[in-house]
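K.L.:
pasting the sequence and the predicted model now:
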Amino acid sequence: MKYDWSSHNRTLIGLTVPMAVEQFLRISMGNINVFLLGQYSDEAVAAVGVANQFITMGQMLLTLASNGAAVIISQYLGAGDNENAERSVSVTLILSLLMGLVVCPWLIFTPQLFVEHINLTPVIMEEAAGYLRVVGGALLWHGIFGALSATCRCYHCPRLPMYAIAVMNILNLAGCVWAVFVTKENVTACIAWVNAGSTLAGTAILAFGTVKRLNIRWNRSGSLVSYIRLAGQVLHIGMPGGLESVSYNAAQIITTGMVAGLGMVTVSAKSYLNSIVVYIYVCGMCFGQACQLVVARMGGAGELEKAQEFVKRNFKINLMLNVGISLCVIVSRKTLAGLLTDNNDIAGLVCNVLVIDLFIQAGRALNHCYTSSLRAVGDVRFTMTVMIASTWLVSVPLCYFFSVLSGMGLYGIWLGFAVDECLRGVLSLFRWRKQKWKTGMERRLAEIENMGI
């Protein structure tokens, strides 16, 4: 009898659309800052671009628990174990808070420690450190927001974080316009405080909505041992993914150092490119995350063969999303670059590199689909090993060879990124098709059963 995919497809669409809107709005917060700062100073754009790389690394660390929780909670819900699913929510919030209390003080009190090793002018370095101090300190709320957002997605209520992000964007836009066009003094610092304040407001709104809307028993009792076991499960999934993200972002910082010696034009162009390309792959990324949640539920329910077919069917959609959107951006790249800067040298460099980015997006489609699905079934050691090895043995060396030794500059950086992305995607594809992950998932099903199912 042929399996009816309609319910899974509805779930997939219902998760992807709000998640994509949420991510577009989240990305827009940082890019609004870059766009408005571009009307003020290209040096300020370079400073915020450098600071944002460290902020992104902090965000990855603070969402470490929520990334793991998205899989664990979905697996328990798929297995019908609502009790441990609810306990996992509480564990995730506690872990996110603790991580924030560890990471944020470093960014608040020692921002120069992070930016001083990049080849920046004194003015840009000072602005970058000031921005990092304020926005980095507010990352505590980002961690809480991530935990609540993951919970809403697992319980099929992804619109709540979307609404909260919308409010954050409205507040951020109003504040940034005021800073750039009204105050016209200490603009970078003003925008940093606006970003921090809007993040706090959005987190408060999401927390209120989550408590009111979701049918979760927050006072769920349980032994300390059971909570420790759940924390271990969340970190078992979240830690490798977090280390992957931190490793990847550290490599991005190193490549920024590579191009910093090539001048302000190249550094600013890389900042503008980062602002554009994230919009290219956000739909495919959210589709992959939605697929991950569905696969995790399938895994928790023991539907391993159905999960295998489900992932295979959805890869084609992911590829069409990434490549299709990339082609649209390539066609309109001159207009986009002109909106970001009036410097013809920067705009021309951005336009040319966007063509190379098409190959990166094809590789990302593989990772969005197959790497995310491997995480959903707990095969996280493989994905972590491949990511870290490829980043430091392939991406960074190739970027240095092409950009510095071969004199290709920013073109060489993007070429190195393309090789790395495609290599990791192909390896994940082969891993999924070999089905070695099924053995680990069967052990996970036995563990869920032993916890009270």
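P.N.:
Received, thanks. Numbers count the residues shown, from 1 in each chain.

K.L.:
rest of the way, CA atoms for contacts and neighbours
P.N.:
OK.

K.L.:
leaving out chain neighbours, which residue sits closest to residue 429?
P.N.:
Spatial nearest neighbour of residue 429, excluding adjacent residues (C-alpha to C-alpha, 6 or more residues apart in numbering): residue 370 at 5.8 Å.

K.L.:
that neighbour and residue 418, how far apart?
P.N.:
Distance of residue 370 to residue 418, computed by C-alpha to C-alpha, to the nearest Å: 17 Å.

K.L.:
presented hereafter is structure B, for comparison with structure A:
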Amino acid sequence: MHWHPGNGSLLTLFGMQKAGSCKRGSETADFYHILFAMFVVMYKLRKPDLEIPVYDYFTIRPQWKEIRRILNIGIPSGIENSMFQFGKLAIQSTVSLMGMAAIAAQGMANLIENLNGILAIGVGVGLMTVVGESLGASRKDEAIYYVKKLSIVSEVVIVISCLVMYILVYPITKFGGMEAESARLCIHMVTWITIVKPVAWVFSFIPAYGFRAAGDVKFTMTVSVLSMWFCRVLLAMILARGFGMGPMAVWIGMFADWSVRGIIYAIRLKNKKWLNHQVIG
């Protein structure tokens, strides 16, 4: 469940701050927050200056052919995201057996890795729109050009972000009150992230946004799910539990996942098979 600023106000308003009713109160607040947002969106869609304003929702009839096309894209993407969450849980269960120092170090390293990838992910999300518009206009060469160009932009962003976070990891561990062993492990992992991520991360994620925009979602789902389970999860568990490599085993598995996906996506980008789909007919 996501926490929204309005939730706290509703909890206070209805006197649900006590532990016994906090969970029920937060769920109620979340429900009313989403309900309010729904009505705001419905109201905004009625504005006449919109390209396609919506006035009477009761006259709208579903177009099942278009819905099936949307689901053909949405369901594989949903499965991919769901499997990713299951994989995170499996990895977390392995880390939880390594002791408090390893858990704290892994948690902080994971947070830093997420932060240094946010801007590049934003570039990838923008790539989906650009590729979608290019293919919608039947300009396949333009779509290929933008996948390559924005991959280069993402590479520059990743290098800068990784260096910035590497510089900040020392004060973060110090002011975060981490114990010496946890700080040492965290800095060690972030050092390797800073080295490997600029090399392997971009091609394992950014081209996939373009592939999805082109309708090549089943391929990206299959590659990401298999790579995650065999590299990120299975390899990490073998290295951690079989070879006693500690939390660094998780990152070796992740580096392997990035590398495998990057190689496969690079081949897919070069052979142009991802363009042999039709999202809109």
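P.N.:
Perfect, I can see it now. Keep in mind the model is a prediction, meaning the values are calculated, not measured.

K.L.:
which residue lines up with the residue nearest to residue 429 of structure 1 in structure 2?
P.N.:
Mapped onto structure 2 by TM-score structural alignment, residue 370 of structure 1 lines up with residue 207.

K.L.:
now do the SS call for that match.
P.N.:
Classification of residue 207 of structure 2 using DSSP: H, G, I helix; E, B strand; the rest coil returns helix.

K.L.:
contact partners for it?
P.N.:
Residues in contact with residue 207 of structure 2 (C-alpha atoms under 8 Å, 6 or more residues apart in numbering) are 124, 147, 148, 151, 265, 266, 269.

K.L.:
only whichever of these are buried, select them in ChimeraX.
P.N.:
Only the buried entries of the contacts of residue 207 of structure 2 go into this ChimeraX selection, using 16 or more other C-alpha atoms under 10 Å:
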select :124,147,148,151,265,269
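
K.L.:
closest to residue 83 of structure 2 among the contacts of residue 207 of structure 2?
P.N.:
Nearest to residue 83 of structure 2 among the contacts of residue 207 of structure 2: residue 265, at 19.1 Å, using C-alpha to C-alpha.

K.L.:
sec struct for that closest one, please.
P.N.:
Taking three-state DSSP, the label given to residue 265 of structure 2 is helix.

K.L.:
mind checking which helix or strand residue 386 of structure 1 is in?
P.N.:
For residue 386 of structure 1, the host element (DSSP states H and E) is helix 380-390.

K.L.:
so that helix corresponds to what in structure 2?
P.N.:
Using TM-score structural alignment, helix 380-390 of structure 1 pairs with 217-227 in structure 2.

K.L.:
average distance between the matching stretch and structure 1?
P.N.:
Following the fit onto structure 1, the mean deviation recorded for stretch 217-227 of structure 2 is 1.0 Å by mean C-alpha distance after the TM-score superposition for structure 1.

K.L.:
for stretch 68-87 of structure 2, same thing?
P.N.:
Comparison of stretch 68-87 of structure 2 with structure 1 after fitting gives an average deviation of 1.4 Å (mean C-alpha distance after the TM-score superposition for structure 1).

K.L.:
returning to that earlier point: quickly note the distance from the match of residue 370 of structure 1 to residue 129 of structure 2.
P.N.:
Here residue 207 of structure 2 is placed at a distance of 13 Å from residue 129 of structure 2 (C-alpha to C-alpha).

K.L.:
aligned partner of residue 417 of structure 1 in structure 2?
P.N.:
Alignment note (TM-score structural alignment): residue 417 of structure 1 maps to residue 254 of structure 2.

K.L.:
hang on, that match packs against residue 234?
P.N.:
No. Judged on C-alpha atoms under 8 Å, residue 254 of structure 2 makes no contact with residue 234 at a distance of 10.5 Å.

K.L.:
shared neighbours of the two, anything?
P.N.:
Between them, residue 254 of structure 2 and residue 234 share no contacting residue under C-alpha under 8 Å, 6+ apart.

K.L.:
between the two, who's got more neighbours?
P.N.:
Counted by other C-alpha atoms under 10 Å, residue 254 of structure 2 and residue 234 do not tie: residue 254 has more neighbours, with 22 against 18.

K.L.:
the more buried one and residue 119 of structure 2: what is the separation?
P.N.:
For residue 254 of structure 2, the distance to residue 119 of structure 2 equals 20 Å [C-alpha to C-alpha].

K.L.:
also residue 218 of structure 2?
P.N.:
Per C-alpha to C-alpha, residue 218 of structure 2 is found 26 Å from residue 119 of structure 2.

K.L.:
next: residue 148 of structure 2.
P.N.:
Applying C-alpha to C-alpha to residue 148 of structure 2 and residue 119 of structure 2 gives a distance of 17 Å.

K.L.:
before we move on, what about residue 243 of structure 2?
P.N.:
Separation of residue 243 of structure 2 from residue 119 of structure 2 (C-alpha to C-alpha) stands at 35 Å.

K.L.:
more neighbours, the two?
P.N.:
A count of neighbours by other C-alpha under 10 Å puts residue 119 above the other of residue 243 of structure 2 and residue 119, at 15 against 11.

K.L.:
in contact with that one, which residues?
P.N.:
Counting by C-alpha under 8 Å, 6+ apart, residue 119 of structure 2 touches 157, 158.

K.L.:
what do we get in structure 1 for it?
P.N.:
In structure 1, the residue matched to residue 119 of structure 2 (TM-score structural alignment) is residue 283.

K.L.:
now swap in residue 146 of structure 2 and tell me
P.N.:
In structure 1, residue 146 of structure 2 lands on residue 310 (TM-score structural alignment).

K.L.:
what number of residues lie near the nearest residue to that match once chain neighbours are set aside?
P.N.:
In space, and not counting its chain neighbours, residue 310 of structure 1 is closest to residue 295: 7.8 Å by C-alpha to C-alpha, 6+ apart. Close neighbours of residue 295 of structure 1, defined as other C-alpha under 10 Å, add up to 30.
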